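1. please find the sequence and the predicted model below.
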Amino acid sequence: MNSIGRIFKLTLFGESHGEFIGISIDGVKPGIDLSIEDFTNDLALRRPNNEWTTKRKEEDEVKIISGLFKGKTTGAALTILIKNKDLNSSFYEENQNIPRPSHVDFVSKIKYKGFNDYRGGGIFSGRLTAALVAAGVVAKKIIKSIYPKLTIESKVIEVGGLPYPSDEALNLLNKTYEEGDSLGGIIKTEIKNCPAGLGEPFFDSFESNLSHLLFSIPGLKAISFGMGIESVKLKGSDFNDIYIDKEGNTLTNNCGGINGGLTNGNEIYFTCYFRPASSIKKSQKTINLTNGKKAEISFSGRSDLCYPLRTPVIICACSSIVFLDFIYINSAIYF
């Protein structure tokens, strides 16, 4: 649905071409210093900044309407609004019955019996990830007060099957842009100085909860933790991470910092795989839902050529959100 989390709980709202998008956060620790300026850097990292990203230019103006008083969080639900300003719905109005191949257009129309907001993907749009980034800012501030040495870093390592950054990848991006097509890519994330023991058995493992939130990012098709699928090629004696001290440090880290769904104190690392964007200028065959006849569609709206170029900050935000929720769960159950 629109909410996620057990104690640090998020409720996302708004649509791509609505007046606002926003997020309401329960479980915000009282007394945390927070200002509008705290959101500036991370939201800027998510915004388009080159010719391969969407031409939609949003200022991401943040407004906090509850849970903040005299510059400090109150402990009440923190509700954040982000205004949508740079809107152009003409393409969507003209093509509302001509679904883009591999896009949410068709399935959302079916699910909501034709009452869905089809403009810019509506509630399924990547635009709403700006609100996730805002929630990540709050989570990171709270985490910093508990685990000041913890760091989360994400970076693009591959675009269109080529190492990124590289001259070859940049040339491919330019060529694909000229062709009116799109590319997929891969992002690697590392969480360092993470405590051991976060996660719950079976249904709330660290991997499953993190994956749950990460899969809300449009275009994500797969996640692997540690060696991931490459581990199937090894024997247990080669894969197993050997302990080297009583603190739980290991000689290798093939498990990616997680055993049995619990963090083990070593560096957590995982890889996210993104498909090519479905909205492309290149003409594609589809169906006109009004008359059932074959049609063609060429996207003239504004979209990204390659999702991963703007996504690292979103992955960091999601990681922070899940990490903080597990800190709270661990404290509530065991202390």
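-> Sure thing, it's come through.
2. make it CA atoms for all contacts and neighbour counts henceforth
-> Noted.
3. burial of the nearest residue to residue 182 once chain neighbours are set aside, as a residue count?
-> Ranked by Cα to Cα, 6 or more residues apart in numbering and with sequence neighbours excluded, the top spatial neighbour of residue 182 is residue 305, at 4.6 Å. Look at residue 305: counted by other Cα atoms under 10 Å, it has 26 neighbours.
4. what sits against residue 305?
-> By Cα atoms under 8 Å, 6 or more residues apart in numbering, the contact list for residue 305 reads 52, 53, 54, 173, 177, 181, 182, 183, 276, 277, 280.
5. could you dump these to a markdown table with secondary structure?
-> Converted to a markdown table, the contacts of residue 305 look like this (DSSP: H, G, I helix; E, B strand; the rest coil):
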| residue | secondary structure |
| --- | --- |
| 52 | coil |
| 53 | coil |
| 54 | coil |
| 173 | helix |
| 177 | helix |
| 181 | coil |
| 182 | coil |
| 183 | strand |
| 276 | coil |
| 277 | coil |
| 280 | coil |
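6. quick one: residues in contact with the helix or strand harbouring residue 324.
-> Using DSSP states H and E, residue 324 maps to helix 312-334. Contact partners of helix 312-334, identified using Cα under 8 Å, 6+ apart, comprise 5-9, 42, 45-46, 129-130, 132-137, 139-140, 142-143, 152-156, 187, 189, 198-199, 209-210, 213-214, 217.
7. this is the other structure I want to compare:
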Amino acid sequence: MPGNSLGKALTITTFGESHGPAIGVIIDGLPAGLPVKKEDLEFELSFRRPGRLFVSGRREKDEPEILSGIYNGRTTGSPLAILIRNTDVISSFYEEVKNKPRPGHADLPYIMRYGYENWDYRGGGRASARETATRVAAGAIAKKLLMLTNTSIAGHLISLGPIELDEKVSFEEILCSKYSPVRASKKSLESKYEELVKSATVEGDSYGGVAEIVVNNPPKALGEPVFDKIKADLAKAILSIPAVMGFEYGLGFKAAKMKGSEANDEIIFKDDKITWKYNNSGGILGGITTGEPIILRCAFKPTSSIRKPQKTVDLRNNKETEISVLGRHDPAVAIRGVTVAEAMVALVLADHAIRSNVIPQVKLSDKDVEIIENNWKRYVNSCKPTEGSQ
């Protein structure tokens, strides 16, 4: 089976290329009755949209068109299709790429798999991060569905290049980072990130970064051992994002350097319930959610498209040559990657919540809809900057 789909009870299938007429996603398995508006999708897409400060200059409106699966403003239970048209395409930037595969890109592997004559080199084709806009649109719907369980998902950059966050932050600060142009949860960190990105832009280079995603109030007991553990599905979803090089949750790789007495989550009785003292496991034990906040991190590599000359091979004569990649590219793909990572986490959790009957598989009740709408409204209005503050 081609690998363009994700999920079991809630399945998404994305389609389209970077410089094709449009990209899109089909979402199957949504229960009937979920209120979905174009504005819901646009809200999440606004935090990934290019053409802003410190990200790619490609000016896409990312205006979603809902083609099916909605009647009277609510899901019908049939597949929901969303189309996002590509409106700012300049393929001439990629004429050199046609014969000179770019270092760090999927160009050469795509040629090896599908053949040179079938490879869409324009903007990276199907391998482009442009495709992730469809994931964010689908993730917006998953986020809204998770409002039934009062589950909120937020992400921020805990490092960019050599600069790292060195203090604790609250969930509210992480949530508010979506309004930071560099996804920083602290103002002091924001200025440092900005200077770093500016220097990379001037030098024609790029930086990598680490995104942290936190899920507040996740449903308990999600995850199906042994191969559909929630950690396994989250890892697959996150690692499917272009430019992601690593995944960890809870203590992550730090656990490999610790003793069992240091790493174990002690079980305690607190506030009339059994819980865990440290949440070292990041909300997941045995591949099943514990109800504690889910904490995961993913590492984004530096953007591969840079102006600095790099060695490659000219496919016309198999001779070594150089390439300087032109076009409009992110100096740090991790900035917009945070929103994509949030979407992937939402899609996995919503899929498992439906599989576990935490969220109804067939139809939402009027009471369910009321809860979802109230929580979604609260989420959208949280941290909203006052006019003129951005």
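-> Received it, and whenever you're ready, just let me know what you need. None of these values were measured; they are calculated from a predicted model.
8. show me what residue 174 of structure 1 lines up with in structure 2.
-> In structure 2, the residue matched to residue 174 of structure 1 (TM-score structural alignment) is residue 198.
9. give the contact list for that match.
-> Counting by Cα under 8 Å, 6+ apart, residue 198 of structure 2 touches residue 54.
10. make CSV out of the contacts of residue 305 of structure 1 and add neighbour count and distance to residue 103 of structure 1.
-> Shown next, in CSV, are the contacts of residue 305 of structure 1 (neighbours: other Cα atoms under 10 Å; distance: Cα to Cα, whole Å):
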residue, neighbour count, distance to residue 103 of structure 1
52, 18, 19
53, 18, 18
54, 18, 16
173, 21, 21
177, 20, 19
181, 20, 14
182, 24, 13
183, 21, 15
276, 20, 11
277, 19, 9
280, 24, 11
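11. how about the residues you listed in TSV, adding distance to residue 109 of structure 1?
-> Output for the contacts of residue 305 of structure 1, formatted as TSV (distance: Cα to Cα, whole Å):
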residue	distance to residue 109 of structure 1
52	29
53	27
54	24
173	32
177	29
181	25
182	24
183	26
276	22
277	20
280	20
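12. aligned to residue 9 of structure 2, what sits in structure 1?
-> So residue 9 of structure 2 corresponds to residue 7, using TM-score structural alignment.
13. and that match, what element?
-> Residue 7 of structure 1 belongs to no helix or strand, assigned by DSSP H and E.
14. wait, what's in contact with it?
-> Residue 7 of structure 1 neighbours (Cα under 8 Å, 6+ apart): 26, 27, 325, 328, 329.
15. picking that back up, which among the contacts of helix 312-334 of structure 1 count as buried?
-> Buried subset of the contacts of helix 312-334 of structure 1 (neighbour count, 16 or more other Cα atoms under 10 Å): 5, 7-9, 42, 45-46, 129-130, 132-137, 139-140, 142-143, 152, 154-156, 187, 189, 198-199, 209-210, 213-214, 217.
16. just these: which are in helices?
-> Members of these lying in helices (criterion: DSSP state H): 42, 45-46, 129-130, 132-137, 139-140, 142-143, 209-210, 213-214.
17. and residue 280 of structure 2, what's its match in structure 1?
-> Residue correspondence, TM-score structural alignment: residue 280 of structure 2 in this structure matches residue 254 in structure 1.
18. hang on, its match packs against residue 241?
-> Yes: Residue 254 of structure 1 is within contact range of residue 241, at 6.4 Å (criterion: Cα atoms under 8 Å).
19. read off where stretch 96-109 of structure 2 ends up in structure 1.
-> The aligned range for stretch 96-109 of structure 2 is 94-107, by TM-score structural alignment.
20. end to end, how far does the matching stretch reach?
-> Start-to-end span of stretch 94-107 of structure 1 (Cα to Cα, to the nearest Å) is 18 Å.
21. distance of the residue lying farthest from the centre of structure 2 from residue 100 of structure 2?
-> In structure 2, residue 317 marks the outermost C-alpha relative to the chain mean, sitting 39.1 Å out by Cα atoms, centre = their mean. Using Cα to Cα, residue 317 of structure 2 is found at 11 Å from residue 100 of structure 2.
22. ok, residue 352 of structure 2 next?
-> When distance is defined by Cα to Cα, residue 352 of structure 2 is 43 Å away from residue 100 of structure 2.
23. quick one: which of these two has more around it?
-> Neighbours were counted for residue 352 of structure 2 and for residue 100 using other Cα under 10 Å; residue 352 has more, 25 against 22.
24. give me the three-state assignment for the equivalent of residue 311 of structure 2 over in structure 1.
-> Mapped onto structure 1 by TM-score structural alignment, residue 311 of structure 2 lines up with residue 285. Judged by three-state DSSP, the three-state class of residue 285 of structure 1 is strand.
25. tell me the secondary structure at the residue nearest to residue 285 of structure 1 when sequence neighbours are not counted.
-> Computed as Cα to Cα, 6+ apart, the closest residue to residue 285 of structure 1 that is not its neighbour in sequence is residue 296, at 4.4 Å. Assigned with three-state DSSP, residue 296 of structure 1 falls in the strand class.
26. is the counterpart of residue 309 of structure 1 in structure 2 in a helix, a strand, or coil?
-> The alignment partner of residue 309 of structure 1 in structure 2, by TM-score structural alignment, is residue 335. Secondary structure assignment for residue 335 of structure 2 (three-state DSSP): helix.
27. count of neighbours near residue 335 of structure 2?
-> Neighbourhood size, residue 335 of structure 2 [other Cα under 10 Å]: 29.
28. the strands in the stretch 101-250 of structure 2, which residues?
-> Along the stretch 101-250 of structure 2, counting by DSSP state E, counting those that start in this stretch, strands occupy 152-160, 163-164, 209-216, 244-249.
29. does residue 119 of structure 2 touch residue 112 like I think?
-> No: at 9.5 Å, residue 119 of structure 2 does not count as touching residue 112 under the criterion of Cα under 8 Å.
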